[in-house]
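J.: all I have is the shape, not the residue letters:
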């Protein structure tokens, strides 16, 4: 039985992963953005190991999430599931990109640094990360014109590189990135072609399995098959440059 924390577990892939892991008998710590959003977990919370609250768009609240998790106990695994795709019509300002970067990249980075180190770390990336190689000096989109798809792709590229950097620097931790596919969640839309069950199966497997392939760190996965990520994400020099940039933006050093 493993102790597992899942970010963004009120709906979609995070909720599906939580349901599966709880059903398997694992102790799962759930996460909701707010007390209001936590109401969506009413059916799962009695069988969970607790619920932590906090908005990943906020650095202060992200640190609070880490503190809440640490107060519960050391996790065996953390699944960095939470993610957003900002719609231009809803947020036609640079703040939209700031939210995308904060939730998809800065929050996983900060939580990795502050949560007591688990045995396994799983980060949700995307197949779109392959078109997300971008300039690190403008990671926060202060110079470029608004591009929602590009911002999302870059954020998922950075989190894939983060997962691989952790695998390189922390040999005692099994760290992986996962492409869950284009699945029919609120973000993916009802017409998404991939299967929701397959969308969460890889990360729950990586969080708990002792299969020989699951315990070799530094993988990028799609539907339980190891794949090649974007070449830049595997480049140690790029990883180190990215880690330095994220440290500058968050005030938190990871390595």
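T.: Received, thanks. Model, not experiment: these values are computed from the prediction.
J.: please count neighbours and contacts with C-alpha atoms only from this point.
T.: Noted.
J.: now do the helix or strand where residue 176 lies: which elements does it pack against?
T.: Counting by DSSP states H and E, the element that carries residue 176 is strand 174-179. For strand 174-179, the elements it packs on are strand 120-124, helix 148-169, helix 196-208, strand 219-222, judged by 3 or more CA pairs under 8 Å, 6 or more residues apart in numbering; DSSP states H and E.
J.: if we go to 6 Å?
T.: If contacts are counted by 3 or more CA pairs under 6 Å, 6 or more residues apart in numbering; DSSP states H and E, strand 174-179 sits against strand 120-124, helix 148-169, strand 219-222.
J.: try this one next to it:
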């Protein structure tokens, strides 16, 4: 039996993943962004799941989530499932622009740095990561004209790069990224063409399997098969530049954040 944290568990892929892992006898820690949303986890808490609460759009609340998780004990695996999609039809204020970056990239980075180091880390990405901007100019969209779709692509390039950088820097951890496909969740929409059931199975498998191929850290997976990875995400120089910027934004450096 493994102890596994899943962020963004109140609905969609995170909820499906939590259900599947509980069905298989694992101890699951689920996450909701608010106490109101935590009510949607009652079916899982009734089966023994523990709950942590905090809005991953806030770095302060993300730090609180890390503290709550550590009070529960060391996780065997963490599935960084929570994510938001950029909204090109909405015209948010400048303060809203960092939300996509914060939830999709900064929160998993900060949780990676602050939570007691697990044996396995799984980060959710998208095939759209291949369209991410690898210039690393203006990550927080403070000067660029807002483009929600591009912000999403960027954030997924960054979190994919994070997964591969962690695999390189932390050889004692198995770190992967997973593209669940375009699935009909609330974020994906009803017109999504991929299989919702298949969408969560790869991350639950990676969190628990002893398959030798899955033990080879630093891959990107889709439907339990390795898939294509943007060249930038594999570039060591780009990885280090990105981690330096994320450290500056969050005031947390992975090499300094390990807890034993």
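T.: Perfect, thanks for sending it. Here the structure is a predicted model, which is why all the values come from computation and not from measurement.
J.: if we can go back for a sec, any chance of the helices and strands packed on strand 174-179 of structure 1 in JSON lines, plus mean neighbour count and distance to residue 21 of structure 1?
T.: Converted to JSON lines, these look like this (neighbours: other CA atoms under 10 Å; distance: least, CA to CA, whole Å):
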{"stretch": "strand 120-124", "mean neighbour count": "25", "distance to residue 21 of structure 1": "14"}
{"stretch": "helix 148-169", "mean neighbour count": "25", "distance to residue 21 of structure 1": "22"}
{"stretch": "strand 219-222", "mean neighbour count": "24", "distance to residue 21 of structure 1": "19"}
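J.: could I get those in TSV, plus columns for distance to residue 6 of structure 1?
T.: Shown next, in TSV, are these (distance: least, CA to CA, whole Å):
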stretch	distance to residue 6 of structure 1
strand 120-124	10
helix 148-169	16
strand 219-222	18
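J.: hang on, the earlier thing: buried residues in the strand holding residue 176 of structure 1, which are they?
T.: Applying a neighbour-count criterion of 16 or more other CA atoms under 10 Å, one finds 174, 175, 176, 177, 178, 179 buried in strand 174-179 of structure 1.
J.: of all the helices and strands packed on strand 174-179 of structure 1, which one is nearest residue 189 of structure 1?
T.: When these are compared by CA to CA, helix 148-169 sits nearest residue 189 of structure 1, at 15.2 Å.
J.: if we can go back for a sec, what angle separates the strand holding residue 176 of structure 1 from helix 196-208?
T.: When axes from the mean of the first three to the mean of the last three CA atoms, to 10 degrees is applied, the directions of strand 174-179 of structure 1 and helix 196-208 differ by 170 degrees.
J.: mean distance between strand 174-179 of structure 1 and structure 2 after superposition?
T.: For strand 174-179 of structure 1, the mean deviation from structure 2 after alignment is 0.3 Å (mean CA distance after the TM-score superposition for structure 1).
J.: run through who's touching that strand.
T.: 120-127, 160, 163, 167, 217-222 (CA atoms under 6 Å, 6 or more residues apart in numbering).
J.: cutoff 7 Å now
T.: 119-127, 160, 163-164, 166-167, 203, 215-222 (CA atoms under 7 Å, 6 or more residues apart in numbering).
J.: quick one: the strands in structure 2, in order.
T.: 3-6, 27-32, 50-53, 77-80, 120-124, 174-178, 219-222, 225-226 (DSSP state E).
J.: mean per-residue distance, the first one to structure 1?
T.: Read it as strand 3-6 of structure 2. Comparison of strand 3-6 of structure 2 with structure 1 after fitting gives an average deviation of 0.2 Å (mean CA distance after the TM-score superposition for structure 1).
J.: which elements pack onto that strand?
T.: Helices and strands touching strand 3-6 of structure 2, as assessed by 3 or more CA pairs under 7 Å, 6 or more residues apart in numbering; DSSP states H and E, comprise strand 27-32, strand 77-80.
J.: now render these as CSV, adding mean neighbour count and distance to residue 196 of structure 2.
T.: Conversion of the helices and strands packed on strand 3-6 of structure 2 to CSV gives the following (neighbours: other CA under 10 Å; distance: least, CA to CA, whole Å):
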stretch, mean neighbour count, distance to residue 196 of structure 2
strand 27-32, 25, 19
strand 77-80, 27, 17
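J.: mind putting these into a markdown table with distance to residue 41 of structure 2?
T.: Compiled in a markdown table, the helices and strands packed on strand 3-6 of structure 2 are given as follows (distance: least, CA to CA, whole Å):
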| stretch | distance to residue 41 of structure 2 |
| --- | --- |
| strand 27-32 | 8 |
| strand 77-80 | 17 |
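J.: closest to residue 250 of structure 2 out of those?
T.: Of all these, strand 77-80 sits nearest to residue 250 of structure 2, with 17.3 Å by CA to CA.
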